[in-house]
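Novice: build the 3D model from these lines:
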Amino acid sequence: MNLIHPTALIDAAAELDSSVKVGAYTVIGSHVRIAAGTVIGPHCVIEGRTTIGQHNRIAQFNSIGGAPQDMKYAGEPTELVIGDRNAVHEFCTFNLGTVQDEGVTRIGSDNWIMAYVHIAHDVRLGNRTVLANNATLAGHVQVGDWAVVGGLTGVHQFVKIGAHAMVGFQAHVAQDVPPFITVDGNPLTARAVNVVGLRRRDFSAERIAVIKQMHKLLYRSSMTLEQAVAAIGDLRAQQDDVADIDLMLSFLAAATRGIVR
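Specialist: Predicted structure coming up:
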């Protein structure tokens, strides 16, 4: 069975697995590679040095692999790499990387990306994230696994959003958002631990209690950030499983824009 619509324009140099399905009037460029089981809807443009993994679902009217919206970009051979099993809804724009960073925009696997989402150059999007309608990630943004970014939210360039964090509707994110925390508003405000999300991911009550302790040290004590980081480090000696503590400490050590307080 022919899975490529006869009106699709696919460059002869593009590499598509024989199981890839391509809808009407879609255009696919010469440096594109698409793995098994991926479905591309009608009226999409996929260009640049773009690699798309297995079993993705890319809806109609998407622009994938376009040039960075960066005035320094001069046509360098940068890339966009997309993992497996992502759902990409309508009218999204994903850009190539730039040589000012790694030269690669990276999108992980199992992400739910709603309509009109913009993923700019050099973004690193983790796994199992949710980006709601009109979420906009500026250049060099990093989003950890399982994070949720609400609709109509703008994320400033170079911002980091930690794993399991949740950013509310129409937020202005100009500072780093630590793991496990819910934030919203303009100016951005830290609200609480993302308890509902953690329970949905089968975090035990004990794990959540430790995360609440870290939140209390960061946001409910009179400590400076440096003192709070030291106190979170002291929690390690009291726990058998320190993965969540280490995740928080590594994030805070790597924060470059200051964390939302």
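Novice: from here on, contacts and neighbour counts on C-alpha atoms
Specialist: Will do.
Novice: quick one: the helices in the protein?
Specialist: 195-200, 205-219, 225-235, 243-254 (DSSP state H).
Novice: closest one to residue 102 among the ones you listed?
Specialist: helix 243-254 (16.9 Å; CA to CA).
Novice: what's the closest one packed up against?
Specialist: helix 205-219, helix 225-235 (3 or more CA pairs under 8 Å, 6 or more residues apart in numbering; DSSP states H and E).
Novice: rebuild these as JSON lines, extending it with distance to residue 137 and mean neighbour count.
Specialist: Putting those into JSON lines (distance: least, CA to CA, whole Å; neighbours: other CA atoms under 10 Å) gives the following:
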{"stretch": "helix 205-219", "distance to residue 137": "25", "mean neighbour count": "18"}
{"stretch": "helix 225-235", "distance to residue 137": "26", "mean neighbour count": "16"}
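Novice: alongside the first, I'd like the structure of this one:
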Amino acid sequence: MGNIHPTAIIAEGARIAASATIGPYATVGAQVVLDEGVQIGAHAVLDGITHLAEGVQILPFASVGLPPQDLKYKGEPTRVEIGPRTVVREHATVHRGSITGEGVTRLGADCLIMCVAHVGHDCVLADRVILANNVMLGGHVHIGDTVFVGGGTAIHQSVRIGRHAVIGGMSGVERDVIPFGSCMGNRARLIGLNLIGLKRRGFGREAINALRAAYRGLFLGRGTFEARMALVAQDQGAQAQVAEILSFIGEPSRRGLMRAGRQVDESEAEAA
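Specialist: Below you'll find the model as predicted:
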């Protein structure tokens, strides 16, 4: 095929669309499926039960679908799925699922996985997620739509990141991050809301004001967290984005919820 470099190694059984391109010295395993317009760069390695949707780009020296870094894994038929137009940059790694999870590592549409980032086994990334250079995701991490993770950040196994959140670079994330939240640090703590991202993505003044009030009520007020959560549900819970945060908090979690970096008294919270 004219789109496959003669030095590429393609195992018998691989399913490659006519418009896919494969660069020099790339390796494609027998159970790999490449849809239309997929581009595989030089020296990239694709293995295992791996499906790349239309327009995915895998750049040089990246590897996708190799076995998980899990000592319990014994070659079971787990897989990787990557959604349309997602880009995996140089030297990044995306490992296939394990038997301790759902058996699949899944990246959504229009994601960008920058150089040397690592997506561990059983991770699930929704659409438009950006992992900057050297980000490390432990196994079973779930990340919602339109999340940005800054360079050099490490996210602990089984952490959940709500949609539209932003994680500052060089952070160590051990707890779940609420939707629309902003956090940073080692170990990371909430520092507020992703206000710049919300404005860029067209969230209106009413939604942003409701989120601010909910954030103050949940993380900057007095009393038990349960009492504060009940009060926020009563006062702002009908607003869609606030309801999303409350639902996220109420879902099962293996890591617990990330809290704000410090608590303040009521007068300071009111002025925030």
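Novice: that older thread, how about the helices of structure 1 in CSV, adding distance to residue 92 of structure 1?
Specialist: Formatted as CSV, the helices of structure 1 follow (distance: least, CA to CA, whole Å):
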stretch, distance to residue 92 of structure 1
helix 195-200, 25
helix 205-219, 34
helix 225-235, 37
helix 243-254, 28
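Novice: coming back round to it: including distance to residue 255 of structure 1, could the helices and strands packed on helix 243-254 of structure 1 go into TSV?
Specialist: Formatted as TSV, those follow (distance: least, CA to CA, whole Å):
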stretch	distance to residue 255 of structure 1
helix 205-219	14
helix 225-235	12
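Novice: of all these, which lies closest to residue 183 of structure 1?
Specialist: Using CA to CA, these put helix 205-219 closest to residue 183 of structure 1, at 12.1 Å.
Novice: mean shift between the closest one and structure 2?
Specialist: In the superposition against structure 2, helix 205-219 of structure 1 averages 1.2 Å from its aligned positions (mean CA distance after the TM-score superposition for structure 1).
Novice: contacts for that helix, please.
Specialist: The contact list for helix 205-219 of structure 1, computed with CA atoms under 8 Å, 6 or more residues apart in numbering, reads 180-181, 190, 192-193, 195, 198, 223, 225, 228-229, 231-232, 244-245, 261.
Novice: and which of these is nearest to residue 49 of structure 1?
Specialist: For the contacts of helix 205-219 of structure 1, the nearest to residue 49 of structure 1 is residue 180 (34.1 Å; CA to CA).
Novice: report how many residues lie close to the closest one.
Specialist: Around residue 180 of structure 1 sit 28 other residues, with neighbours defined as other CA atoms under 10 Å.
Novice: hmm, it is touching residue 167, no?
Specialist: No. Between residue 180 of structure 1 and residue 167 there is no contact under CA atoms under 8 Å: 10.5 Å.
Novice: distance check, residue 98 of structure 1 against residue 201 of structure 1.
Specialist: Shown here: residue 98 of structure 1 relative to residue 201 of structure 1, a distance of 35 Å by CA to CA, to the nearest Å.
Novice: out of those two, which sits in the more crowded spot?
Specialist: The residue with more neighbours, out of residue 98 of structure 1 and residue 201, is residue 98; 26 against 11, by other CA under 10 Å.
Novice: any idea how many residues pack against residue 151 of structure 2?
Specialist: Neighbours around residue 151 of structure 2, by other CA under 10 Å: 20.
Novice: isn't it up against residue 130?
Specialist: No. Counting by CA under 8 Å, residue 151 of structure 2 does not reach residue 130; the two are 10.1 Å apart.
Novice: shared neighbours of those two, anything?
Specialist: With CA under 8 Å, 6+ apart as the test, residue 151 of structure 2 and residue 130 reach no residue in common.
Novice: so which of the helices and strands packed on helix 243-254 of structure 1 gets nearest residue 135 of structure 1?
Specialist: Per CA to CA, nearest to residue 135 of structure 1 of those: helix 205-219, 25.7 Å.
Novice: quick one: the closest one to helix 225-235, angle?
Specialist: 160 degrees (axes from the mean of the first three to the mean of the last three CA atoms, to 10 degrees).
Novice: residues in contact with residue 260 of structure 1?
Specialist: Per CA under 8 Å, 6+ apart, neighbours of residue 260 of structure 1: 175-178, 188-190.
Novice: pick the one among the residues you listed closest to residue 102 of structure 1.
Specialist: Of the contacts of residue 260 of structure 1, the one sitting nearest to residue 102 of structure 1 (CA to CA) turns out to be residue 176, at 20.2 Å.
Novice: correct me, but that closest one touches residue 253?
Specialist: No. Taking CA under 8 Å as the definition, residue 176 of structure 1 is not a contact partner of residue 253, at 11.4 Å.
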